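J.: I would like the atomic coordinates for the input below:
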Amino acid sequence: MSYDIIVLGSGPGGYVAAIRASQLGLKTAIVERESLGGICLNWGCIPTKALLKSANVFEYINHASDYGINVKGAEADFEGMIKRSRGVAEGMSNGIQFLMKKNKIDVIKGTGKLLPGKKIVVTDADGKTTEVAALKGIIIATGARSRQLPNLPQDGKKVIGYREAMSLPKQPKSLVVVGSGAIGVEFAYFYHSLGTDVTIVEFMPNIVPVEDEEVSKQLERTFKKKGMKIMTNSSVEAVDTSGKGCVVKVKTAKGEETIECDVVLSAVGIETNIQGIGLEDVGIATDKGKVLVNDYYQTNIPGYYAIGDIVPGPALAHVASAEGIICVEKIAGHSPEALDYGNIPGCTYCSPEIASVGYTEKAAKDAGFDIKVGKFPFSASGKASAAGAKDGFVKLIFDAKYGELLGGHMIGANVTEMIAEIVAVRKLEVTGHELIKTVHPHPTMSEAVMEAAAAAYDEVIHL
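T.: Sure, this is the predicted structure:
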């Protein structure tokens, strides 16, 4: 069988690339060994948000008296939450199946391996092989998996990765989370909200270390206030799983500490799925676990392209989707604009939420910018007070010379829905003064964006 485009992997990079290819009139096939939608829809972005929503609702109920409502006897149904999450994931995956049919994309089930000559051999669950060829190009979108550390091997029961964390048979009474990136703090929040005793161990000086330092400090304060234990400048040296639970040895600045818990969640990042897919057979160049590509995702071998987590850049679903669209449009003979990796938003969905884009304050200073910084706390927001969500702030960083918005950093309720404004105004090169004069609706959380801009220029009204 031959196609114009064959996509290897159906995550948010692969399936989006396939749909865009079909829209452009290219005969397209997608190869997938598990479920359509990849990790994101089935074991990542979507089902975790379903779990976090359950945690949000449970927190609301537990604090209902703050809103003048008396609720008694509320209990967390852990198994029910897991079941709902899996149902949401299944529904989304079924939605991708519908989109494949709608766009006349052939789905080839099985494990794909690249061959020279723009071909892929696919082995199905019964061991039967099928060879398919691409006339215009093969797009490799095989994604990533939970990274395993030598001193923290995952057994799937006591030492787990994110996949097991959203499908445990019962709620652990105590949990040690190793790593405090988005995955780590989201699961820490989820389990703590249900009553699990949670400890976060982070090697760097701050939790969520890629974020602006003020955001990191705010989240640490909030988490500690909720009752979580936070250990920064610390590393897990070993985990003894020989007993009923886990005995975790943690190296800290003050010495070694031992923690006993039911389960250890390893959330120390991801590693790419590039082994055993035929890269070496074709001669595709890699470096440090990533496939090397140009601005339009062409590898060093003509006719082979790569997108998503397996190429350099942020390992984020929305990045993979954008890369897939750009890649396909270039193959189709269009002239797409290369992706601006300096204007990619990042979101973390614990409570309070975190959202950011562009330079942190430190990065802007290190880059040599003379900056103006504006910060507006949600404690001064009427909408935040009415909603009972006064934790957090919006922080904006401007270039003092030209008024360019260099970065935006938010922590608070619903800020993952607010960051798109900052991404858009940075794309459109809006200045600080223009943002101040952009009328925002009242009362809203988003007013804090306008107020933070005003604060940078000493024009803030509500502080």
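J.: contacts and neighbour counts: CA atoms only from here.
T.: Fine.
J.: for S85, give me its contacts.
T.: P47, T48, A50, L51 (CA atoms under 8 Å, 6 or more residues apart in numbering).
J.: top of those residues by number of neighbours, please.
T.: Using other CA atoms under 10 Å as the neighbour criterion, T48 leads these with 28 neighbours.
J.: spell out the secondary structure type for that one.
T.: helix (DSSP: H, G, I helix; E, B strand; the rest coil).
J.: residue contacts, it?
T.: S85, M166.
J.: can we see that at 6 Å?
T.: If a contact means CA atoms under 6 Å, 6 or more residues apart in numbering, then T48 has no contacts.
J.: next, the structure of the following sequence, for comparison with the previous one:
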Amino acid sequence: MIKSYDLIILGGGIAGYTAAIRASQLGLRAALIEKDRVGGTCLHKGCIPTKAFLKSAEVFQQVKNAGHFGVQTAAAALQFSKVRERKDEIVQKLYQGVQSLVKQAKVDSFTGTATFVSNESTTEHHTVIKVNDDQTLEGKHIVIATGSRSRELSTMPFNNDLVLSSDNMVELRELPQSVTIVGGGVIGVEWAAMLADFDIPVTIIEPMDRLLPAEDESISKAMQTSLEAKGVTCWTSVKDIERSNDSAAIRFIHNEEERLVENEKILVAIGREAHTSDLNLDAIGVERDGNVILINDQQQTTVPNIYAAGDCTSGPQLAHKAAWQAKTAVEHIAGLQVEGYALSDIPRCIYTTPQAASVGLTQQQLERKQRPFEAKTYPLQFNGKALIEETTGFAKLLYDPETNDLLGLHLFGDHVTEMIGIGAMSLYVNASTEELAEVILPHPTLSETINEAAKMAIGSPLHI
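T.: A predicted model of the protein is given here:
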């Protein structure tokens, strides 16, 4: 028997369950297909467990250095079993919450893998999907939200032993004695900072000429300085990376010299790739660039009644981007007016200690576009709350010299991931540096640094 729906959603991560809940709110009969657990990578293997680990690592260092603040403690001891338990409790609590939300939305849930039936069974208004090859669903519209998976290196495939993915890392029962991280992007630097704060020796190997190559160069430099201060060894501009003799040793070339790094484990953190290869998309005419599904501003694929959201599409692989795309797709399906959103205007956060956060364009992107801009940077060393927190960093503001419109905001320092929303809102409303400078922000807070950078831009700096 074929079950029919207004909307069928493939994948139960944040894009998938957001689509399901929004569909219910708009009166659409929806089905959600998930092969594992709702919540997806972010909840079970990515954002949430890693941030729980990072918080424990931060607290461990705070306790070790408590004497500097006049607080005497016994020697700090790390119990990683307790760290794991706390992480699992947080994940389980949020998982139960997502399950409850989907149930409240009265969405039909199916457990299994989904594939599209050939386009002979697909019409303009109905698409047929097989679940586990034994159940058939028919939908007027489809949202593909199948997420992503860790990208492998052909020279060192994952084996869940010596060569690990970030998915494997969150399931470790014990901390390794030492780790080599291949890849200096967001995943790599977060794990490097966390492990270093757990007092684990870490080496990062990055082929590009700097860590975090997608971020503003000022962020890259500050992050490398911070990691090296924690004891992390950072190699950039390397080539010919290969595993040595089926061990955890890695050979590579740096400045035309062969180098060898030997640690207990290897974490390959070269990014994630869209998980779409087993959906049979070619058979129904959904076009891709590699595994990435091509979409328009309304999230439609090249087949108009089929939409896509989240990591299976282009752009930054961020949970908040995925949720926004899913909401946009469902609202368009329901006939509501929706607008596109510049991917660069989606805030990006890195939860190391200190943190980094950015929104808008980087200085390097503006230079490549040959777009006129001005940059003002306010150092945290002049901010009272930064001195209290004992954090270093900056607020860097990029703006149009003719209109004074904000073009980008890049922050480095403790708690800046909680501040970047100011920049995101400013870009959304097309705020100028004058407007940012006139906003009254509370004192003493780190957020005042954004206000101070804006005051620098309009020529009326106060605390510098």
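J.: still on that earlier bit, over in structure 2, see which of the contacts of S85 of structure 1 survive.
T.: Here is what carries over to structure 2 from the contacts of S85 of structure 1, by both residues aligned by TM-score structural alignment, their matches' CA atoms under 8 Å: P47, A50, L51.
J.: excluding chain neighbours, what is closest to the aligned partner of the first one in structure 2?
T.: Superposed on structure 2 with TM-score structural alignment, P47 of structure 1 falls opposite P49. What sits nearest to P49 of structure 2 in space, not counting adjacent residues and going by CA to CA, 6 or more residues apart in numbering, is K87, at 5.6 Å.
J.: element containing that neighbour, please.
T.: K87 of structure 2 belongs to helix 80-104 when assigned by DSSP states H and E.
J.: give me the neighbour count for the corresponding residue of structure 2 for D340 of structure 1.
T.: Correspondence of D340 of structure 1 to structure 2, assessed by TM-score structural alignment: A342. Number of residues near A342 of structure 2 (other CA under 10 Å) recorded here: 11.
J.: again with V16 of structure 1
T.: 24.
J.: so who does the residue positioned nearest the centre of structure 1 touch?
T.: Centroid-nearest residue in structure 1: L316, 5.2 Å away (criterion: CA atoms, centre = their mean). Not one residue lies near L316 of structure 1 by CA under 6 Å, 6+ apart.
J.: so what does it match up with in structure 2?
T.: Match for L316 of structure 1 (TM-score structural alignment): L318.
J.: equivalent analysis for V373 of structure 1, please.
T.: V373 of structure 1 maps onto A375 in structure 2, with residues paired by TM-score structural alignment.
J.: would you confirm that that match belongs to a strand?
T.: Yes - when three-state DSSP is applied, A375 of structure 2 is found to be in a strand.
J.: assign the nearest residue to it once chain neighbours are set aside to helix, strand or coil.
T.: Closest residue to A375 of structure 2 in three dimensions, ignoring its sequence neighbours and counting by CA to CA, 6+ apart: L398, at 4.6 Å. Of the three states, L398 of structure 2 takes strand under three-state DSSP.
J.: mind listing what L398 of structure 2 touches?
T.: Contacts of L398 of structure 2 (CA under 6 Å, 6+ apart): E374, A375, L407, G408.
J.: what residues does stretch 338-355 of structure 2 touch?
T.: With CA under 6 Å, 6+ apart, stretch 338-355 of structure 2 has contacts from E190, A193, D297, A356, A357, S358, V359, G360, F412, G413, D414, T417.
J.: returning to that earlier point: and the match of V373 of structure 1, how many neighbours?
T.: By other CA under 10 Å, neighbour count at A375 of structure 2 equals 18.
J.: distance check, it against M425 of structure 2.
T.: With distances taken as CA to CA, to the nearest Å, A375 of structure 2 is found 19 Å from M425 of structure 2.
J.: same check on E435 of structure 2?
T.: On the measure of CA to CA, E435 of structure 2 and M425 of structure 2 end up 12 Å apart.
J.: state the distance from E331 of structure 2 to Q104 of structure 2.
T.: Using CA to CA, one obtains 19 Å as the distance from E331 of structure 2 to Q104 of structure 2.
J.: of the two, give the one with the bigger neighbour count.
T.: E331 (18 against 11).
J.: what does that one correspond to in structure 1?
T.: With TM-score structural alignment defining the correspondence, E331 of structure 2 maps onto E329 in structure 1.
J.: how close does the nearest residue to that match once chain neighbours are set aside sit to V291 of structure 1?
T.: Nearest non-adjacent residue to E329 of structure 1, counting by CA to CA, 6+ apart: P336, 6.4 Å away. Using CA to CA, P336 of structure 1 is found at 21 Å from V291 of structure 1.
J.: show me which of those two is the more surrounded one.
T.: V291 (25 against 13).
J.: residue in structure 2 matching the more buried one?
T.: In structure 2, V291 of structure 1 lands on I293 (TM-score structural alignment).
J.: nearest spatial neighbour of its match, skipping sequence neighbours?
T.: That would be T313: by CA to CA, 6+ apart, it lies 5.0 Å from I293 of structure 2.
J.: roughly how far does that neighbour sit from E256 of structure 2?
T.: 37 Å.
J.: can you check H443 of structure 2 too?
T.: 52 Å.
J.: now do R29 of structure 2
T.: Using CA to CA, R29 of structure 2 is found at 61 Å from E256 of structure 2.
J.: ok, those two, which is more surrounded?
T.: R29 (18 against 9).
J.: for that one, give me its contacts.
T.: So R29 of structure 2 contacts Y5, D6 (CA under 6 Å, 6+ apart).
J.: now check it against structure 1: what is it aligned to?
T.: Using TM-score structural alignment, R29 of structure 2 lines up with K27 in structure 1.
J.: hmm, back to that, which one among the contacts of L398 of structure 2 gets closest to T155 of structure 2?
T.: G408 (37.7 Å; CA to CA).
J.: residue contacts, that closest one?
T.: V359, G360, L361, L398.
J.: name the nearest of those residues relative to P213 of structure 2.
T.: L361 (13.3 Å).
J.: report the separation between the equivalent of the closest one over in structure 1 and A322 of structure 1.
T.: Taking TM-score structural alignment, L361 of structure 2 has Y359 as its aligned residue in structure 1. Y359 of structure 1 sits 21 Å away from A322 of structure 1, going by CA to CA.
J.: and these two? Which one has more around it.
T.: Taking other CA under 10 Å, Y359 of structure 1 and A322 do not tie; Y359 has more neighbours (23 against 18).
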